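*Asks:* okay, sequence plus prediction incoming.
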Amino acid sequence: MTDQQACVRYLVDDVQSAADFYTVHFGFTVHTRAGAAFADVVRGPLRLLLSGPASSGARATPPDSLAPGRNRIHLVVDDLDAEVTRLRAAGVPFASEVVSGPGGRQVLVTDPAGNLVEVFQPAG
């Protein structure tokens, strides 16, 4: 095994829209772009692989497992209320209201392909 960043693959309908979503709204930077088939974006130790319908990652996935599930990336923020305000103003679609629990507060948003992103503020 090699020592590298943590990678998560999201299957997306439109690679450009997905890359724009993560760079504009969450501060990722584009690492690699392979036309309409694939791009990867990076934020800290997370490398998010955005695989379009023509990518090998999408083609290797069984068709009955293409629906977005409950899995998601988890992004930690200092001020959830400020992030919610910023994301709403930018027109980002929300999949939940803010919920609180013993570990903190969170809200779910969706990327252009319907993949979930959890925006989380740890408890005090």
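*Replies:* Okay, I see it. Numbers count the residues shown, from 1 in each chain.

*Asks:* from now on I want contacts and neighbour counts done on CA atoms only, so please keep to that.
*Replies:* Noted.

*Asks:* and the gap between the residue nearest to Ala39 when sequence neighbours are not counted and His74?
*Replies:* Leaving aside its chain neighbours, Ala39 sits nearest to Arg33 (4.2 Å; criterion: CA to CA, 6 or more residues apart in numbering). Arg33 sits 23 Å away from His74, going by CA to CA, to the nearest Å.

*Asks:* repeat for Asp81
*Replies:* With CA to CA as the criterion, Asp81 and His74 are 16 Å apart.

*Asks:* strands along this structure, start to end?
*Replies:* 6-11, 29-34, 38-43, 46-51, 72-76, 99-101, 104-110, 116-122 (DSSP state E).

*Asks:* buried residues, the first one. List them.
*Replies:* Applying a neighbour-count criterion of 16 or more other CA atoms under 10 Å, one finds Tyr10, Leu11 buried in strand 6-11.

*Asks:* okay, one more to line up with it:
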Amino acid sequence: MASIRYFVNDVDEAVAFYRDKLSFVLKQQFGPAMAILESEGLTLWLAGPLASASRPMPDGRKPEPGGWNRFVLDVTDLPALVEGLRAQGVPFRNAIVEGPGGRQILCEDPSGNVIELFQRA
């Protein structure tokens, strides 16, 4: 089984976001350092600043949140979900775009990590 790790600024804040806004289930939490959540076969590891995975690399670079890599959540009613998330203050990087495979939009968690919300055509 594969897992995705996201670096976050605040584990409790990130857990609340994924649990309350995107319906993930909290499976395990290691205080403010790390949490493991699941949703429909996706296992998400949230690593805070105190996690061992957040330690600097030998060359001095430090893992940090953000960027453009992302996971995709398949949804059934993208406009309604976007409207609900916007009403809760969730930030989006773009507007809904449509392509041959469906519609998509990029939202951000509280640390600036991207989640793609996708509705198949």
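*Replies:* Here it is on my side, so go on. Computed from a predicted model, the values in this text were never measured in an experiment.

*Asks:* which one in structure 2 is aligned with Gly114 of structure 1?
*Replies:* Aligning on TM-score structural alignment places Gly114 of structure 1 opposite Gly112 in structure 2.

*Asks:* which helix runs longest in structure 2?
*Replies:* Taking DSSP state H as the criterion, structure 2 has its longest helix at helix 11-22.

*Asks:* that helix packs against which elements?
*Replies:* strand 25-30, strand 34-39, strand 42-47 (3 or more CA pairs under 8 Å, 6 or more residues apart in numbering; DSSP states H and E).

*Asks:* separation between the counterpart of Pro53 of structure 1 in structure 2 and Pro32 of structure 2?
*Replies:* Structural alignment places Pro53 of structure 1 opposite Pro49 in structure 2 (criterion: TM-score structural alignment). Pro49 of structure 2 is 8 Å from Pro32 of structure 2, where distance means CA to CA.

*Asks:* distance check, Glu40 of structure 2 against Asp109 of structure 2.
*Replies:* 19 Å.

*Asks:* these two: who's more crowded?
*Replies:* Asp109 (20 against 10; other CA atoms under 10 Å).

*Asks:* ok, Val117 of structure 1 - contacts?
*Replies:* Residues near Val117 of structure 1 by CA atoms under 8 Å, 6 or more residues apart in numbering: Arg72, Ile73, His74, Leu75, Leu108, Val109, Thr110, Asp111.

*Asks:* let's go with 10 Å and repeat that
*Replies:* Val117 of structure 1 makes contact with 22, 70-75, 94-95, 107-111 under the criterion CA atoms under 10 Å, 6 or more residues apart in numbering.

*Asks:* point to the residue nearest the middle of structure 1.
*Replies:* When CA atoms, centre = their mean is applied to structure 1, the residue found nearest the centroid is Val117 (4.9 Å).

*Asks:* what's the closest non-adjacent residue to Arg120 of structure 2?
*Replies:* Gly102 (4.3 Å).

*Asks:* quick one: map that neighbour onto structure 1.
*Replies:* That one, Gly102 of structure 2, aligns with Gly104 by TM-score structural alignment.

*Asks:* didn't its match look like it was pressed against Asp79?
*Replies:* No. Counting by CA atoms under 10 Å, Gly104 of structure 1 does not reach Asp79; the two are 11.1 Å apart.

*Asks:* shared neighbours of those two, which are they?
*Replies:* Joint contacts of Gly104 of structure 1 and Asp79 (CA under 10 Å, 6+ apart) are Phe120, Gln121, Pro122.

*Asks:* lovely, talk soon.
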